[in-house]
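1. coords please:
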Amino acid sequence: MTHTFVETNGVRLHVVQAGPETGPLVVLLHGFPEFWYGWKAQIDTLAEAGFWVWAPDQRGYNLSDKPRNVADYALDTLVSDVIGLIDAADRQKAVVVGHDWGAAVAWWTAVSYPERVDRLVALNVPHPVVMQRFARRDPGQLRRSWYIGFFQVPWLPEKLLSWQKGRLLARVLRSSSEPGTFSDADLEHYQTAWNQPGAVRSMINWYRAAIRDPTSRRSSIRVTVPTLLIWGVMDQFLKRDMAQASIDLCDDGRVVFLPTTHWVQHEQPERVGELIKEEGGEEKGTSSC
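-> Below you'll find the model as predicted:
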């Protein structure tokens, strides 16, 4: 793995790269409260299969820039970061893969710039429009999404999540995953990332921007690029019903359900790596079914 920094869309992003530069580009987008390290089990697998892997710390996380304004974390802005990364790689297209918030960014990148996305792989987050519908109308999802409302409160969420250098966040990861998913060594890496100056504030600002700065209107919300949705069926935060509703908005989509929690790429790392390889097209980027 090579660690580098890339200027894109007015910010400087820390990016971990691996694999041959001549291979098809794969961009791996982490979610909350992770950073590039969340893909550690898939980076080498994809690089060895011939892909050129870029795994950024998205804006606000770990070693990347952390703008102060909530508006700096609007979904349209986050999508522009991804397009800037593809441009920096001197590529027209990339296979875009995302988990959690990274999946929301990946979905909206495919909606907004289908000509720049070769294939889309989303993990355990639905199409953003489906998420909005369920979060507003479905009582079960409303209960599961309670923390989004809490994150709108000024300063208090930052205080709680910063408590004892991220001890509460570490508890959330462990309590919402299968036993042994996150080791003590893993959590040390996460706590180092969370304690970067301004990181917790910026991570929460993603949720604030989702409410305060809605996406600009699109002519169509359909996803026209080939799409794979990987969904851990024991997710405590998101209802399984949203998976098929998301695929219904895809011209060429399929969903694979796995017996995991929300942290699917951690609990079934080999299976997830293989699914991404298959969807992206192994070795030379040829598509496979």
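
2. From here on, just use CA atoms for contacts and neighbour counts.
-> Fine.

3. my read is E34 is in a helix, agree?
-> No. Counting by DSSP: H, G, I helix; E, B strand; the rest coil, E34 is located in no helix; its state is coil.

4. That one - nearest residue in space that isn't next to it in sequence?
-> In this structure, E34 finds its nearest non-sequential neighbour in Y190, 6.9 Å apart by Cα to Cα, 6 or more residues apart in numbering.

5. Then E21?
-> W52 (5.4 Å).

6. Contacts only, for the one you found.
-> Listed by Cα atoms under 8 Å, 6 or more residues apart in numbering, the contact set of W52 reads 17-26, 46.

7. where's it relative to T77, distance?
-> Per Cα to Cα, to the nearest Å, W52 is found 24 Å from T77.

8. can you pull out the strands in this structure?
-> For the chain, the strands defined by DSSP state E occupy 2-8, 11-18, 25-29, 52-56, 94-99, 117-123, 227-232, 253-258.

9. Before we compare anything, build this one as well:
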Amino acid sequence: MTISSYVRDGLTFDVIDTGPADGDPVVLLHGFPERATCWREVSPILHDAGLRTIAPDQRGYSPGARPRTRFGYGARDLIEDVVALIDEVGRPVHLAGHDWGSAVGWGVAAKRPDLVRSWTAMSVPHPVPFARSMKGPQRKKSTYMALFNIPLLPELVAGPNGRMERMMRGSGWKDADVQRFREEIVEYGALPGGLGWYRALMLAPKVGRVSVPTTMLWSNRDVAIGRTAFEGIEDFVTGPFEFIELDGVSHWIPTKAPEAAASAILGTIAKAA
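-> As a prediction, the model looks like this:
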């Protein structure tokens, strides 16, 4: 049965569930500041391979799932939101995530390997090597996180041609991406909830090793995540692992390199088979 929404802990999450109904399910987790629509060019490729794709608008993005304080955006809740979705699917899934969706996916794959058949991470590594890299060059790349933690200021500079849009253009966005941000995030009311993930960083739990087949996909034109963030990442995956570097692609892999994103997911699924 197609899932259009699901409920966890009194919150209602919207879902885009498409592709062959009898296909193996692939759950796709978006990052910031995007919604489930960021997978719109990846999903059809997976459908052609016989797979069903299930992409939720996560906590803070779905209108029915927007806690008002940062304490509603702790990583434990973000992980359990995905677990609840997989329970709704009714069977183990292949999991993929980009940006913040990748950060959450690492936690899901480590905590509930019984529910995850394969894991494809994009842009953001396992949290331990990422934390270690903050002692070096990555610290400078992550300074934007400090801005996002200032109460109200990011919301105030998110207007047309404001500082946030200029930051995103500098990261690889084009006019169409900016317009989608205005419509799907700012006008939709999802920006405060999306920023809540950053403001709850201190609530992040420890994430263990991942035992399922895993692929890490990173692009070398990523202005937010540098190569040093992946040093030693293989130590945190005990199952089959592959690191793939995309040349000349910006941070926004699902929208700027959908074929590569789909290929990575399909490759990880093949390892699980």
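
10. Just name the closest of the contacts of W52 of structure 1 to I247 of structure 1, please.
-> I247 of structure 1 lies nearest to V26 out of the contacts of W52 of structure 1, by Cα to Cα, at 21.3 Å.

11. my guess is the closest one contacts W54, does it?
-> Yes. Using Cα atoms under 8 Å, V26 of structure 1 makes contact with W54 at a distance of 6.1 Å.

12. Can you match the contacts of W52 of structure 1 up with structure 2 and say which hold?
-> Shared with structure 2 under both residues aligned by TM-score structural alignment, their matches' Cα atoms under 8 Å, the contacts from the contacts of W52 of structure 1 are 17-26, 46.

13. Which residue ranges of structure 2 form helices?
-> 43-48, 75-89, 100-111, 127-133, 138-141, 144-148, 153-156, 163-170, 175-181, 191-199, 253-256, 258-272 (DSSP state H).

14. Compare the ones you listed and report which one is nearest to M216 of structure 2.
-> Here helix 258-272 is closest among those (Cα to Cα), at 8.5 Å.

15. Okay, buried residues for the closest one please.
-> Burial within helix 258-272 of structure 2, assessed by neighbour count using 16 or more other Cα atoms under 10 Å, is assigned to 258-262, 264-269, 271-272.

16. For those, name the two members farthest from one another.
-> P258 and A272, at 21.3 Å, using Cα to Cα across the buried residues of helix 258-272 of structure 2.

17. Any chance of CSV for the helices of structure 2, columns distance to D235 of structure 2?
-> Listed next are the helices of structure 2 as CSV, based on distance: least, Cα to Cα, whole Å:
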stretch, distance to D235 of structure 2
helix 43-48, 29
helix 75-89, 22
helix 100-111, 13
helix 127-133, 9
helix 138-141, 19
helix 144-148, 26
helix 153-156, 36
helix 163-170, 32
helix 175-181, 36
helix 191-199, 26
helix 253-256, 24
helix 258-272, 18
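
18. For those, state which one has the densest average packing.
-> Of all these, helix 100-111 has the most neighbours on average by mean count of other Cα atoms under 10 Å, namely a mean of 25.

19. related to what we said a few turns ago, out of the helices of structure 2, which gets nearest to V210 of structure 2?
-> helix 100-111 (4.5 Å).

20. could you give the angle of the closest one to strand 25-29?
-> With axes from the mean of the first three to the mean of the last three Cα atoms, to 10 degrees as the basis, helix 100-111 of structure 2 and strand 25-29 are set at 130 degrees to each other.

21. corresponding residues in structure 1 for helix 100-111 of structure 2?
-> The aligned range for helix 100-111 of structure 2 in structure 1 is 101-112, by TM-score structural alignment.

22. For the matching stretch, give me the average deviation versus structure 2.
-> Its matched residues in structure 2 lie on average 0.6 Å from stretch 101-112 of structure 1 after superposition (mean Cα distance after the TM-score superposition for structure 1).

23. who's in contact with that stretch?
-> With Cα under 8 Å, 6+ apart, stretch 101-112 of structure 1 has contacts from 28-32, 75-76, 78-79, 82-83, 96-98, 116-117, 120-128, 218, 220-225.

24. circling back to that earlier point, the buried residues of helix 258-272 of structure 2 into a markdown table, with extra columns for distance to I225 of structure 2?
-> Listed next are the buried residues of helix 258-272 of structure 2 as a markdown table, based on distance: Cα to Cα, whole Å:
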| residue | distance to I225 of structure 2 |
| --- | --- |
| P258 | 19 |
| E259 | 21 |
| A260 | 18 |
| A261 | 17 |
| A262 | 21 |
| A264 | 19 |
| I265 | 20 |
| L266 | 24 |
| G267 | 23 |
| T268 | 22 |
| I269 | 25 |
| K271 | 26 |
| A272 | 27 |
